[in-house]
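J.: turn this into a structure:
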Amino acid sequence: MDILIDYWPLFRDGFLTTIELFLLAGVASLVLGTILAMLRVSPVPVFRATGTLYVTVVRNTPLTLVFLFFVFAYPYLDIVPLSFFTAAVVALTVYTSAFICEVVRSGINTVPLGQAEAARALGLTSGQSLSQIILPQAMRSVVPPLVSTLIALLKNTTIAAGFSVAEAGRIRSVLSDDGENQLVGLLWVAFGFLILVMILTLVQRTLEKRWSVAR
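T.: Here you go, the predicted structure:
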């Protein structure tokens, strides 16, 4: 307990930054991933090809390389300057959205074809049918894999520590510089992540229970 007490501000600030990274990247990834999924099931060939190309390229690119691009290569483009924190959020969003896209797309494929046909019979366009009829049903069926992807995002936030973002992954290096027991510090970090994962799991079970009743 001595390390946790003595370095409590370090642990507190580190995990607050981790949670902030997770929430911002998580929301952005859900939005972008859902848009990509809609592109992948679009009847327009160009949209499908665009979504497929994005997912194929990003899923096969290591997350560290995505970080390297936005932290070191992106500034040379002279577009909009990004802080290290913002660059980390963008990198996590770009990477995670490709996986969320596939999760959402699998959920869309579970919706019976008759739902889309009924929507067209009512005069809805393809976009209206997808956003108002198919997508709400699809999201209910993909809660477990979606939360699993978000848990992976939570763990991936530790990579930001290697790019000057003071989050939970940086705690070990600070303890090392001060000559403290790194193993004990890492155990506390692991315990903190365990609590966060348990919270996400609780949210998953709550949504599953609520939406299963709604069906």
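J.: can we go C-alpha only for contacts and neighbour counts from here?
T.: Noted.
J.: and for the nearest residue to residue 172 once chain neighbours are set aside, the neighbour number?
T.: Among residues not flanking residue 172 along the chain, residue 182 sits closest, at 6.0 Å (Cα to Cα, 6 or more residues apart in numbering). Other residues near residue 182 come to 18 when the count uses other Cα atoms under 10 Å.
J.: here is a second sequence; please produce its structure as well for comparison:
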Amino acid sequence: MSAVKIIPARHWGQRVIAAVLIGLVAFAIYMVATSRHISWSTIPQYIFDETILDGIQLTVLFTVLSMVISIIVGAILATMRLASNPILSGFASLYIWFFRGTPLLVQIIFWFNIQLFVPTIDIGFFQVDTNVIVTAFVAALLALSLNEAAYMAEIMRGGLLAIDEGQNEAAKALGYTPADAMIRIIFPQALRVIIPPIGNQTISMLKTTSLVSVVAAQDLLTRAQNIYARNFLIIELLIVASLWYLVMTTVASGFQYLIEQRIGRSSNDPMGPWRAFLRVVRAEGTKG
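T.: Now for the predicted structure:
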């Protein structure tokens, strides 16, 4: 008896849509590439321009510092949000509500102009102008960090809630304090849930830093704007900045993929969290 040959169904609708999309993309590339109003020859001259490279360094610095600060503040806020004390929980909820509910651009402008209603900072006999402390860099960093902390708090709260309550109860039965149980049992397991969205937020932050150009914080976009304000090569410099943003986000995405792959190997085991917990219990028993 001859084997039955299975012929897959032809999805003509998908093929038509794919052909239309390819045509539109090809047309857009052709229109941009053949435009007489873009000086393509000048773009390579600015790719490794010293001013642009300095802006890239500051963009990366903004991203790293703001993410570190927001993770620390977010962890504190998440813990407060889950606390049984209504004042702590209420403060964390109010913070998250306010910073997620107002535009980041407004927050950047606010911190940059804070000297309008706080002209000086007085601590006893010590007095200093607010402008001396809250520079454009500090104002941008404060806005990025405090805004991102609100999102980090919710990410971490979701990760902590994803851990089975039974592990917390078992840790208490073994004599762990709430702080020890959180640090040594709950939080390490919550990292599996927390790290992927943190990676996404980091990639998003690389692009979000471009908003600080509104206060001339000398990031990548600000440096590009400074150059095209002199030579009027607006599109060309924006293409240069876009290419560097693509490079940075691609590298960050690669790191995120590697980290998630590493986490995924251990998370494939449904008993993984409990095995980790049992290892800690055995270690404590050995010490005893």
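J.: re earlier: what about the counterpart of the residue nearest to residue 172 of structure 1 in structure 2, distance to residue 240 of structure 2?
T.: For residue 182 of structure 1, the aligned position in structure 2 is residue 234, judged by TM-score structural alignment. Using Cα to Cα, to the nearest Å, residue 234 of structure 2 is found at 10 Å from residue 240 of structure 2.
J.: just residue 282 of structure 2 next, same as before
T.: For residue 282 of structure 2 relative to residue 240 of structure 2 (Cα to Cα), the value is 56 Å.
J.: give me the more crowded residue out of the two.
T.: More crowded of residue 282 of structure 2 and residue 240, by other Cα under 10 Å: residue 240, with 21 against 11.
J.: surely that one and residue 46 touch.
T.: Yes: judged on Cα atoms under 8 Å, residue 240 of structure 2 makes contact with residue 46 at a distance of 7.0 Å.
J.: how about residue 37 of structure 1, what's its match in structure 2?
T.: Counting by TM-score structural alignment, the partner of residue 37 of structure 1 is residue 78.
J.: try residue 193 of structure 1
T.: Mapped onto structure 2 by TM-score structural alignment, residue 193 of structure 1 lines up with residue 245.
J.: that older thread, what sits against the residue nearest to residue 172 of structure 1?
T.: Contacts for residue 182 of structure 1 were tallied using Cα atoms under 8 Å, 6 or more residues apart in numbering; they are 172, 175, 176.
J.: mind checking which helix or strand the second one is in?
T.: This points to residue 175 of structure 1. Using DSSP states H and E, the element containing residue 175 of structure 1 is helix 171-177.
J.: what is the mean deviation of that helix from its aligned residues in structure 2?
T.: Mean deviation of helix 171-177 of structure 1 from its aligned counterpart in structure 2 after superposition (mean Cα distance after the TM-score superposition for structure 1): 2.8 Å.
J.: which other residues reach that helix?
T.: 10, 11, 14, 181, 182, 185, 186, 189.
J.: just the buried ones out of those residues, please.
T.: Among the contacts of helix 171-177 of structure 1, those classed as buried by 16 or more other Cα atoms under 10 Å are 10, 11, 14, 182, 185, 186, 189.
J.: just those residues: which are in helices?
T.: Members of those lying in helices (criterion: DSSP state H): 10, 11, 14, 182, 185, 186, 189.
J.: between the residues you listed, which is nearest residue 103 of structure 1?
T.: Using Cα to Cα, residue 189 comes nearest to residue 103 of structure 1 of those, at 28.9 Å.
J.: check contacts around that closest one.
T.: Counted by Cα under 8 Å, 6+ apart, residue 189 of structure 1 has contacts 11, 168, 169, 171.
J.: which of the residues you listed sit farthest apart?
T.: Maximum pairwise distance among these (Cα to Cα): 9.9 Å, between 11 and 169.
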